[in-house]
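Asks: Got a predicted model here, sequence first, then my questions.
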Amino acid sequence: MIAIIDYGMGNLHSVSKAVERLGYEAVVTNDPERILAADGAILPGVGAFGDAMDNLKAANLVDTVLAYAASGKPLLGICLGMQLLFSESEEHGLNRGLNLLPGRVVRFTGSYKIPHMGWNRLSFKQESPLFRGLEEGHVYFVHSFHALPEVAADLLATTDYYQEVTAIVGRGNVYGMQFHPEKSGSVGMRLLDNFLSLSGAKRAVSQG
């Protein structure tokens, strides 16, 4: 079973449906026991960083997410959920994150269009089980802030938007995708499928 962590700010329906399309059982939940019992967990997110952390704290889910990461089972942050994995964000003032990955989330600055919205090509920086059977391709981004990992080994893939932009991060069993894999066609779905396969969960149904 794959837990989609519900703290009131996620793209829950589209993520859970994508997991189900790949043949896995998905449960949208804010119950710590169900989350900790899951084979894999996804932390989605849409909105502001500080509000998201406040919601996680109000739902008593910060310790749950940290305990899940410490369990060794695969955890994936998507979009804002990826940013929450980092130490801090400068969105609407300085806000502390989950600190699972050292680094800072900063706003795009420049005369180009913000938010960064649209399809951009991934550039793989190192080998990862997420990239199994996959060539570099385009995925769909919507974001005004981007992560700056402190540790080069945590940076798995980038894209180009007037600068090199963090697209995929990973350390051990903890992964993050800045884009929306569930909205990114075959490349996004393959990345999501490769993540789900790390959970060891059995597919509920065979893929058509």
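Replies: Good, I have the coordinates. Please read all numbers here as calculations on a predicted model, not as lab measurements.
Asks: Going by C-alpha atoms from here, please, whenever you check contacts or count neighbours.
Replies: Fine.
Asks: Next, the contact list for residue 74, please.
Replies: 39-41, 173-175, 195, 198-199 (CA atoms under 8 Å, 6 or more residues apart in numbering).
Asks: Excluding chain neighbours, what is closest to it?
Replies: residue 173 (4.7 Å; CA to CA, 6 or more residues apart in numbering).
Asks: Go through the contacts of residue 74 and give me the one with the most neighbours.
Replies: residue 41 (28 neighbours; other CA atoms under 10 Å).
Asks: can you count the residues close to the closest residue to residue 191 other than its chain neighbours?
Replies: Distances taken as CA to CA, 6+ apart place residue 130 nearest to residue 191, at 5.6 Å, with adjacent residues excluded. By other CA under 10 Å, 20 other residues sit near residue 130.
Asks: go on, residue 183?
Replies: Using other CA under 10 Å, residue 183 has 16 other residues around it.
Asks: show me the contacts for it.
Replies: Residue 183 neighbours (CA under 8 Å, 6+ apart): 139-140.
Asks: how far away is it from residue 189?
Replies: Noted for residue 183: a distance of 8 Å to residue 189, by CA to CA, to the nearest Å.
Asks: again, but for residue 44
Replies: Taking CA to CA, one finds residue 44 at 15 Å from residue 189.
Asks: Between these two, which is the more surrounded one?
Replies: Taking other CA under 10 Å, residue 44 and residue 189 do not tie; residue 44 has more neighbours (26 against 20).
Asks: Give me the neighbour count for residue 153.
Replies: Residue 153 - counted by other CA under 10 Å - has 12 other residues nearby.
Asks: for comparison:
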Amino acid sequence: MSKKVVLLDYGSGNIRSGERALQRVGADVTVTADYDQALNADGLLVPGVGAFEACMTGLKAVRGDAVVDRRLTGGRPVLGICVGMQILFAKGIEHGVETAGCEQWPGTVERLRPQSEEPVPHMGWNTVDVPAGSQLFEGIEKERFYFVHSYGVREWQLTDARASVAPKVTWTSYGGDRFVAAVENGPLAATQFHPEKSGDAGAELLANWVRSL
């Protein structure tokens, strides 16, 4: 039986490309902002494109922050993508404006600081440094993934002592600037890159997630 996945439609994100990518890997996908459907699905995918503050405003308007928190309290899987990953952290700072996030993880989303002449946004394909034992990247540890962003989490602040399950953090670098590319932390997982735009490697990552539901 196909796993039921809700792709949360809160006004921000690559909804249709995300929907097609999940369908490609065999998920039964519903695109909705409905609280009960989002709460009760096998998996919840939270997309996100644009500014941190705008995404948080849209998320709260559909009670998305509450449904994420309630799902995680019950051990039910959630996957965030791009800004949908960033808003899981404590706060974001853009153009001097600080916005509170969902606070599922401590940490700050801030502008990238490449040390060489690379432009911001970081746009294009990049390799990632995957920790041992990753389920999300199983079989695709050496692949490249597609990034489009100007902001990221440059310091991981959750210690093992504060985590119920030791998190697995995947990193990457752009112009010498190191930032979090993905996190696996119990039922909560997220990627800074776009798996739905990352070809076969991205499809396999989504398949790994769907199989885990």
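Replies: Happy to help now that I have it. Not measured: the values here are computed from a predicted model.
Asks: returning to what we had before: now for the residue nearest to residue 74 of the first structure: what does it line up with in the second structure?
Replies: In the second structure, residue 173 of the first structure lines up with residue 187, judged by TM-score structural alignment.
Asks: quick one: contacts for that match?
Replies: Neighbouring residues of residue 187 of the second structure by CA under 8 Å, 6+ apart: 72, 75-78.
Asks: May I ask you to confirm that residue 41 of the first structure belongs to a strand?
Replies: Yes. Residue state for residue 41 of the first structure (DSSP: H, G, I helix; E, B strand; the rest coil) corresponds to a strand.
Asks: which residue lines up with it in the second structure?
Replies: With TM-score structural alignment as the criterion, residue 41 of the first structure pairs with residue 44.
Asks: so that match touches residue 18, yeah?
Replies: No. Using CA atoms under 8 Å, residue 44 of the second structure and residue 18 do not qualify as a contacting pair, with a distance of 12.0 Å.
Asks: Mutual contacts of these two, please.
Replies: With CA under 8 Å, 6+ apart, residue 44 of the second structure and residue 18 have common neighbours residue 7.
Asks: Tally up the residues packed near the aligned partner of residue 67 of the second structure in the first structure, please.
Replies: Here residue 67 of the second structure is matched to residue 64 in the first structure, going by TM-score structural alignment. By other CA under 10 Å, 18 other residues sit near residue 64 of the first structure.
Asks: Just give the closest residue to residue 64 of the first structure, not the sequence neighbours.
Replies: Using CA to CA, 6+ apart, the nearest residue to residue 64 of the first structure is residue 32, at 5.9 Å.
Asks: Residue 61 is in contact with that neighbour, correct?
Replies: Yes. At 6.8 Å, residue 32 of the first structure counts as touching residue 61 under the criterion of CA under 8 Å.
Asks: still on that earlier bit, columns distance to residue 135 of the first structure on top of the contacts of residue 74 of the first structure, output as JSON lines?
Replies: Listed next are the contacts of residue 74 of the first structure as JSON lines, based on distance: CA to CA, whole Å:
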{"residue": "39", "distance to residue 135 of the first structure": "27"}
{"residue": "40", "distance to residue 135 of the first structure": "24"}
{"residue": "41", "distance to residue 135 of the first structure": "25"}
{"residue": "173", "distance to residue 135 of the first structure": "22"}
{"residue": "174", "distance to residue 135 of the first structure": "22"}
{"residue": "175", "distance to residue 135 of the first structure": "19"}
{"residue": "195", "distance to residue 135 of the first structure": "16"}
{"residue": "198", "distance to residue 135 of the first structure": "19"}
{"residue": "199", "distance to residue 135 of the first structure": "22"}
